[in-house]
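Chemist: Sequence and predicted structure are below.
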Amino acid sequence: MFPMILFLFSLFLSSTHASEQEFCVANLKLPPTPAGYACKDPAIVTVDDFVFTGLGKAGNTSNIIKAAVTPAFVAQFPGVNGLGLSLARLDLAPGGVVPMHTHPGANEVLTVIQGSIVAGFISSANAVYYKTLKKGDTMLFPLGLLHFQINAVGVTSVALVGFSSSNPGLQILDFALFGNDLPTELISKSTFLDPAIIKKLKSVLGGTG
């Protein structure tokens, strides 16, 4: 009886090992599902699926927030599919800011590699945590919490950012309120802001209503 149990156990281990998949490079030719992208056929996977070269180049900060985020999420970096991680580069020109925003799908860790950045987040208990980060400093931003980054010096600041998801998601508070067609009256009632201020912000951020 024992030899039979041992044989079945070894058979189970071998079949489990054979069915293990070490990676699941995203097949970007197919639409994503709630569980992520389907896997590319391992026979056509190459080393380039596991290499991303975009983080070495500065982003274009000539925009209203004077900031640029270069993502290395699953859509740009298929090798991270299913691994629960991704990266990004943040460039903040002088006066640059990433407004209050959330990542509904990931925790975030930010490391300053150039310049200085004021960064912080607000907990669900409305406790505020912020600090001026210098080169080499790292800060964490828990999943789903509102947080921000602001250039703290007169030169471009740069940070590398890591996420605990291959697709962390993003919602910027200012654009969620003032960059769409949500009626001014409803925004005013739900935020206590003056309608004139709301209309002004809508005109700047592309909203209507």
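Modeler: Thanks, I have the structure now. Note that this is a predicted model, so its numbers are computed, not measured.

Chemist: drop to CA atoms for contacts and neighbour counts, all remaining ones
Modeler: OK.

Chemist: was I right about S165 contacting A88?
Modeler: No. No contact is recorded between S165 and A88 when judged using Cα atoms under 8 Å, the distance being 11.8 Å.

Chemist: So which of those two has more stuff around it?
Modeler: Neighbour comparison, S165 and A88: the larger count goes to S165, with 22 against 18 (by other Cα atoms under 10 Å).

Chemist: how near is that one to T156?
Modeler: In this structure, S165 lies at 27 Å from T156, with Cα to Cα, to the nearest Å as the measure.

Chemist: How many residues are close by E185?
Modeler: As a burial measure, E185 scores 13 neighbours (other Cα under 10 Å).

Chemist: Wait, a strand at it?
Modeler: No. Remark: E185 does not belong to a strand; assigned using DSSP: H, G, I helix; E, B strand; the rest coil, it is helix.

Chemist: who touches it in this structure?
Modeler: By Cα atoms under 8 Å, 6 or more residues apart in numbering, the contact list for E185 reads P195.

Chemist: That one and V47, how far apart?
Modeler: From E185 over to V47 (counting by Cα to Cα), the distance is 54 Å.

Chemist: try L133
Modeler: Taken as Cα to Cα, the span from L133 to V47 is 35 Å.

Chemist: So for those two, which residue has more residues nearby?
Modeler: Neighbour tally, L133 and V47, criterion other Cα under 10 Å: the higher count belongs to L133, 21 against 7.

Chemist: I figured that one hits Q114, correct?
Modeler: No. L133 lies out of contact with Q114 (Cα under 8 Å); the separation is 10.2 Å.

Chemist: who's in contact with V45?
Modeler: Going by Cα under 8 Å, 6+ apart, V45 touches V25.

Chemist: want to compare, so here's the second one:
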Amino acid sequence: MPMKSLSFLATLSLLALTLQLAFAADPSPVQDFCVGVNTPANGVFVNGKFCKDPKLATVEDFFFTGLDRQRVATNALGTSVTPVFAGNLPGLNTQGIAFARVDYAINGLIPPHTHPRASEFLIVQEGTLLAGFVSSDQDGNRLFSKTLNKGDLIVFPVGLIHFHINVGRVPAVAFTAFNSQNPGLITIANTVFGSNPPINPNVLAKAFQLNPRLVMDLQNRF
């Protein structure tokens, strides 16, 4: 085959690979379902889970109950998250989606964080939330924020830092949905100040323009 043809084919192959990486997402299933199980019996390993023999699947594999029940938000931030992921709803495996209920005490906060593999819907069921996200450095780190009431919805683009806080006078409830079965979670404060082992305080002091003693105090807190 002529060298020019080989070069052209190589270029096409590289372009195809680049496009595949650029539009990467959870793989599309090639069968009706792949119910996740924790043992390899009668199954194969897909997306981090062993798949149950489809003939043994039941409706219970696709069913979750209790999202109507109020949770007590007792953590330090005043929130409680009830996840509905492939780990506790096996039928979600390979479906490319996940879900959660969030309960907020008064002033309850979901702190700034990102989901590296998913965009997110947040819809308010009860109460009033202030929610927002920040665009990337390339876009000038613009803040997009909105006060949300019952029935309101906001979208957090994939990978961007976002937050939500109860600004009402009563407890609040919201539901979130993700376009990945494993969206990932990077909580900014935990990552920066709670890394193991800790980041050199002088690095963080210079990055945040803070006194190193204050940085070490924040590291002790996280």
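Modeler: Thanks, I have it. Quantities reported herein were computed from a predicted structural model and do not represent experimental measurements.

Chemist: How close are the two chains, by TM-score?
Modeler: Aligned and superposed, the two chains score 0.82 in TM-score terms (TM-score structural alignment, normalised by the length of structure 1); 185 aligned residues with a Cα RMSD of 1.9 Å.

Chemist: now the strands for structure 1?
Modeler: In structure 1, the segments counted as strands under DSSP state E are 67-72, 86-92, 97-102, 108-114, 116-122, 128-134, 138-141, 147-151, 157-163, 171-172.

Chemist: Report the distance from the second one to the chain centre.
Modeler: Centre-to-centre, strand 86-92 of structure 1 and its host chain are 9 Å apart (Cα atoms, centre = their mean, to the nearest Å).

Chemist: ok, the most centrally placed residue in structure 1 to L160 of structure 1 distance?
Modeler: Compute the mean C-alpha point of structure 1, and by Cα atoms, centre = their mean the closest residue is P168, 4.3 Å away. Shown here: P168 of structure 1 relative to L160 of structure 1, a distance of 15 Å by Cα to Cα.

Chemist: swap in N60 of structure 1?
Modeler: Between N60 of structure 1 and L160 of structure 1 the distance, using Cα to Cα, works out to 16 Å.

Chemist: try G95 of structure 1
Modeler: Counting by Cα to Cα, the gap between G95 of structure 1 and L160 of structure 1 amounts to 19 Å.

Chemist: between the two, who's got more neighbours?
Modeler: L160 (19 against 15).

Chemist: what's the counterpart of that one in structure 2?
Modeler: When the structures are aligned by TM-score structural alignment, the residue of structure 2 matched to L160 of structure 1 is F175.

Chemist: Would you confirm that that match contacts Y104?
Modeler: No. Using Cα under 8 Å, F175 of structure 2 is not in contact with Y104; the gap is 11.3 Å.

Chemist: show me what contacts whatever residue of structure 1 lines up with R71 of structure 2?
Modeler: Structural alignment places R71 of structure 2 opposite G59 in structure 1 (criterion: TM-score structural alignment). Contact criterion Cα under 8 Å, 6+ apart gives A67, A68, V69, T70, L90, D91 as the residues in contact with G59 of structure 1.

Chemist: Would you confirm that the fifth one contacts A72?
Modeler: No. Counting by Cα under 8 Å, A72 is not a contact partner of L90 of structure 1; they are 11.3 Å apart.

Chemist: against structure 1, where does the longest helix seen in structure 2 fall?
Modeler: Of all segments of type helix in structure 2, defined using DSSP state H, the longest is helix 3-22. Residues of structure 1 aligning with helix 3-22 of structure 2 are absent, taking TM-score structural alignment as the criterion.

Chemist: circling back: present the strands of structure 1 as TSV; the columns should include distance to F7 of structure 1.
Modeler: Converted to TSV, the strands of structure 1 look like this (distance: least, Cα to Cα, whole Å):
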stretch	distance to F7 of structure 1
strand 67-72	46
strand 86-92	41
strand 97-102	52
strand 108-114	46
strand 116-122	55
strand 128-134	57
strand 138-141	48
strand 147-151	55
strand 157-163	43
strand 171-172	54
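
Chemist: who wins for proximity to P78 of structure 1 among the ones you listed?
Modeler: When the strands of structure 1 are compared for distance to P78 of structure 1 using Cα to Cα, the nearest one is strand 67-72, at 8.9 Å.

Chemist: nearest spatial neighbour of the aligned partner of K52 of structure 2 in structure 1, skipping sequence neighbours?
Modeler: In structure 1, the residue paired with K52 of structure 2 is K40, using TM-score structural alignment. Leaving out its chain neighbours, the residue that sits closest to K40 of structure 1 by Cα to Cα, 6 or more residues apart in numbering is N27, at 4.6 Å.

Chemist: Translate that neighbour into the numbering of structure 2.
Modeler: Across the two structures, N27 of structure 1 finds its equivalent in V37 of structure 2, going by TM-score structural alignment.

Chemist: and the equivalent of H115 of structure 2 over in structure 1, what is it in contact with?
Modeler: The pairwise alignment with structure 1 assigns H115 of structure 2 to H103, based on TM-score structural alignment. Applying Cα under 8 Å, 6+ apart, we find H103 of structure 1 in contact with L143, G144, L145, P168, G169, L170, Q171.
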